[in-house]
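K.L.:
Return a 3D structure for these sequence lines:
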Amino acid sequence: KTKYSKLIFRKSDTVPEELHQMVQESFLALREHNCLFQDLVRIKGKDFLTPVSRILIGNPGCTYKYLNTRLFTVPWPTESYDIKYCSPQIHDACKALMRLNEYLHIETVKALQGQNLFENKEIKDATVIDRKQNFATSLKEQGSVSKDESSVCTPEDDRNIKNRTSYNLTLLNYMDPLQMLYLKQEPYFGMGNMAVSWHHDENLVERSAVAVYSYSCEDSAVQESNEQELKGRDPAVWHVGLKVAWDIETPGLAVPLHQGDIYLMLDDLNMTHQHCVLAGVSPRFSSTHRVADSSRGTLEYILGQCELALQNLQTDSDSMALSLKSLEAAVVKQVEEIHNEVEFEWLRQFWFQGKRYLKCTDWWLKPMAKLEEFWRKLEIMVS
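P.N.:
Sure, this is the predicted structure:
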């Protein structure tokens, strides 16, 4: 129990019905408009198409990188941003997922605060027992112990909790297992077919939570199989699997997922444990809300890098010729690094994925045009 205490499960009947309806309609609308794509990713030096189709939706200008592929958010409706969607249905879908994001943030904060209260109570109870066992301890020593305990038991400050639960995007996944020719078997605990193998989620803020809303398009046959008493995992039902990282001695956990169920991975669970997705028989959507590390992954960041590099470029007032202000090795090297980052981490990553984002919105076209303009100037500087 203690090994998996930071996995919080919420059944669908705890979620407002109106939110269920909005979110599930958004999933179907995005599928109907062909907005879900397989990603080309690199694993151990080889390129693969993911069996799961995905779309990234979130704060304008955010990106998320996994397995050497950078995804760019389809922005959800945000004040002060002019976002044009290709259809009202796509607008409504993004708005619904933003509503879900807000709901999951609130639920995650509650769950973390609840865990902190529980942990503080456990520490306090252990302290009471310890005091009884050490009754002879001097009053002075007891005073110092109380002082130390107060620092240990101090609840996490609100800012820290907010930083680790303010989801800035969701990676929406879709998979129909019947369309897959082959699904890998779970190798350690005999859990059956895997849709997604054991992994940690990458490039997240340290100790940040992950919240997942699951929606499997279950039919009556699956519902009937759920009511049967089965030994082990019901292969018709989707599950999330969890194990201690790099440990196959501690028993793994497989939690069944039905329409509208939610689970939260709190605190450092994503670092200390690995999770997988175990396939059922019905198509399934999942909205996986994350606090992506935005230190190097936002449009604001990369535009700032360009402006930093271009500070070393000057224009002759007479001839209008361009030249470098400084030829110091450190300055020239920094410009080269920024030039490479713009080209290989942003422009190539965006365009090799084709025009997929235009199925939803043209929001990224202007920023990419601006980045290309910066890149041309950087080309002059490094040539």
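K.L.:
contacts, neighbours, all on C-alpha from now
P.N.:
OK.
K.L.:
Skipping adjacent residues, who's closest to residue 89 in space?
P.N.:
residue 29 (6.4 Å; CA to CA, 6 or more residues apart in numbering).
K.L.:
Could you check how far the one you found is from residue 91?
P.N.:
To residue 91, residue 29 is 10 Å away according to CA to CA, to the nearest Å.
K.L.:
Between those two, which is the more surrounded one?
P.N.:
residue 91 (19 against 16; other CA atoms under 10 Å).
K.L.:
Please give the element, helix or strand, for that one.
P.N.:
helix 88-133 (DSSP states H and E).
K.L.:
The one helix or strand the residue nearest to residue 89 maps to: what's the following helix or strand?
P.N.:
Per DSSP H and E, residue 29 falls inside helix 17-32. Toward the C-terminal end, the helix or strand that comes next after helix 17-32 (DSSP H and E) is strand 37-43.
K.L.:
Compute the inter-axis angle for that next one and helix 17-32.
P.N.:
Put simply, strand 37-43 runs at 80 degrees to helix 17-32, going by axes from the mean of the first three to the mean of the last three CA atoms, to 10 degrees.
K.L.:
C-terminal to strand 37-43, what's the next element?
P.N.:
Next along from strand 37-43, by DSSP H and E: strand 46-58.
K.L.:
what angle do that following strand and helix 88-133 make?
P.N.:
Going by the same axes, to 10 degrees, strand 46-58 is angled at 90 degrees with respect to helix 88-133.
K.L.:
re the thing from before, I'd guessed the residue nearest to residue 89 sits against residue 93; true?
P.N.:
Yes - between residue 29 and residue 93 there is a contact under CA atoms under 8 Å: 7.0 Å.
K.L.:
how about this one, so we can line them up?
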Amino acid sequence: MNDRLAELSGSGVAIWIDDVSRRRLSTGNLAELIKDKNVVGVTSNPTIFAKALSNADDYADQTRDLAVRGVDLEEAVRAITTYDIRWAADVLRPVYDRSNGVDGRVSLEIDPRLARETDKTIAEARALWRLVDRPNLFIKIPATAEGLPAITAALAAGISVNVTLIFALDRYRAVMDAFMTGLEQAKANGHDLSKIASVASFFVSRVDTEVDKRLDKIGTEQAKELRGKAAIANARLAFEAYEQAFGTQRWKALEAAGALPQRPLWASTSTKDPNLPDTIYVTELVTQGVVNTMPEATLVAFADHGEVHGDTVRGTYDEARKVIADLEALGISYDDVVNVLEDEGVEKFAASWKELLESVSKELKGAK
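P.N.:
Got it, this is the predicted structure:
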């Protein structure tokens, strides 16, 4: 195993890879990452699947069969994506078993076009849960206002959930409330809480992308000093909110009933600004009990030259609050930033889903 990644894991950070594809599975690459790079989980999203499907040869046999059967486009996409996710879940099953269900998880996102439709999100979550039929699956549900009741309903039905596209601290608090409400309902419904898991995916680098763009327009020395600081500050304050929520009597009652905590997951951890270190969103967010899901380039970079400087989250909250306050003083509205990022996130994933549909449609037509 890689020493740097082993040290990161030993510091309490679960290393997941933010990518899945038929090629990665068929070549045994995912199994190698588990063995050699401390990877203990997989996340996917519409953009990742759109990229995977660009290698059409990897999916040719399945696409041909779907075309011969006359399967419609939406169902064909479900068949293709759930096949990959089921395969990845099987590869990770030993990790799931030895971690007692904490890790070894694979995430599959609901059609992002449903992000503002609660009932359809719930129905799709149930359908995907049945289709994949693996206990180490996470259904990804966006943390939109409309997604919150869907998160609760899915958990109440015994479905493990990865809550995605979280940017705002207030929304994150609402996500944790939806999680606990879901577990309370699951318990009332007779589900074994120890079998239900969840992570909350807090997006990191995109915050800097949006904030730094605004800082550059201001252009003062003070603005320049704040570049590259907002995302880490926001994530650290999210962990403070996590500590507060999971220190309550409400949580302790659920924990006593067998529930697992909803771990914070740092998503969007690749560095977009070439002036920043390529491992900054890993090194600066190390603490016990979190997940960091990395694109392969970030994983490789950390394995090569990443450093662990102990816990870089706990005890930083006052400094993080000052960063947000300084941004507000310059006229950069936190609320506006996170609202823009949520809307953009939904739109980008919907665009990727459209691209995925177009790719599969083209292959289905070509296979006839």
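K.L.:
What value does the TM-score take for this pair?
P.N.:
A TM-score of 0.24 describes the superposed chains when it is computed by TM-score structural alignment, normalised by the length of the second structure; 143 aligned residues with a CA RMSD of 6.6 Å.
K.L.:
Please spell out which residues along the helix or strand where residue 332 of the first structure lies are buried.
P.N.:
Per DSSP H and E, residue 332 of the first structure falls inside helix 329-340. Residues of helix 329-340 of the first structure classed as buried by neighbour count (16 or more other CA atoms under 10 Å): 332, 335, 336, 338, 339.
K.L.:
separation between residue 179 of the second structure and residue 199 of the second structure?
P.N.:
Taken as CA to CA, the span from residue 179 of the second structure to residue 199 of the second structure is 10 Å.
K.L.:
Quick one: neighbours of residue 17 of the first structure, just the number.
P.N.:
Residue 17 of the first structure, neighbours per other CA under 10 Å, totals 11.
K.L.:
Let me see the ranges of the strands in the stretch 101-250 of the second structure.
P.N.:
Applying DSSP state E, counting those that start in this stretch to the stretch 101-250 of the second structure gives strands spanning 105-109, 137-142, 161-166, 198-203.
K.L.:
Equivalent analysis for the stretch 251-368 of the second structure, please.
P.N.:
So, for the stretch 251-368 of the second structure - with DSSP E, counting those that start in this stretch - the strands run 263-267, 290-294.
K.L.:
Please identify the most buried of those.
P.N.:
Most buried of the strands of the stretch 251-368 of the second structure, by mean neighbour count (mean count of other CA atoms under 10 Å): strand 290-294, with a mean of 26.
K.L.:
same for that one, what does it pack against?
P.N.:
Secondary-structure packing of strand 290-294 of the second structure (3 or more CA pairs under 8 Å, 6 or more residues apart in numbering; DSSP states H and E): strand 13-17, strand 263-267.
K.L.:
Format the ones you listed as JSON lines; extra columns: distance to residue 62 of the second structure.
P.N.:
As requested, these are arranged in JSON lines below (distance: least, CA to CA, whole Å):
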{"stretch": "strand 13-17", "distance to residue 62 of the second structure": "25"}
{"stretch": "strand 263-267", "distance to residue 62 of the second structure": "31"}
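K.L.:
Which of the ones you listed sits closest to residue 69 of the second structure?
P.N.:
strand 13-17 (33.8 Å; CA to CA).
K.L.:
name the helices or strands packed onto the closest one?
P.N.:
Under the contact definition 3+ CA pairs under 8 Å, 6+ apart, strand 13-17 of the second structure sits against strand 39-42, strand 290-294.
K.L.:
what angle separates the last one from strand 198-203?
P.N.:
Yep, that's strand 290-294 of the second structure we're talking about. Interaxial angle, strand 290-294 of the second structure versus strand 198-203 (the same axes, to 10 degrees): 50 degrees.
K.L.:
For the stretch 1-150 of the second structure, which segments count as helices?
P.N.:
3-10, 22-26, 29-36, 46-53, 60-69, 73-98, 118-132, 147-156 (DSSP state H, counting those that start in this stretch).
K.L.:
Ok, the stretch 251-368 of the second structure next?
P.N.:
Listed in chain order, the helices of the stretch 251-368 of the second structure (DSSP H, counting those that start in this stretch) span 280-283, 296-305, 317-329, 334-367.
K.L.:
and those, which is most packed in?
P.N.:
Mean neighbours per residue, mean count of other CA under 10 Å, is largest over those for helix 280-283, with a mean of 22.
K.L.:
re the thing from before, make TSV out of the helices and strands packed on strand 13-17 of the second structure and add distance to residue 122 of the second structure.
P.N.:
Supplementary listing: those in TSV, determined by distance: least, CA to CA, whole Å:
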stretch	distance to residue 122 of the second structure
strand 39-42	22
strand 290-294	25
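K.L.:
Surely residue 206 of the second structure touches residue 338?
P.N.:
No - Residue 206 of the second structure lies out of contact with residue 338 (CA under 8 Å); the separation is 9.7 Å.
K.L.:
my read is residue 194 of the first structure is in a helix, agree?
P.N.:
No - the assignment for residue 194 of the first structure, made by DSSP: H, G, I helix; E, B strand; the rest coil, is strand rather than a helix.
K.L.:
Tally up the residues packed near it, please.
P.N.:
When neighbours are counted by other CA under 10 Å, residue 194 of the first structure registers 23.
K.L.:
I figured it hits residue 275, correct?
P.N.:
No - counting by CA under 8 Å, residue 194 of the first structure does not reach residue 275; the two are 10.8 Å apart.
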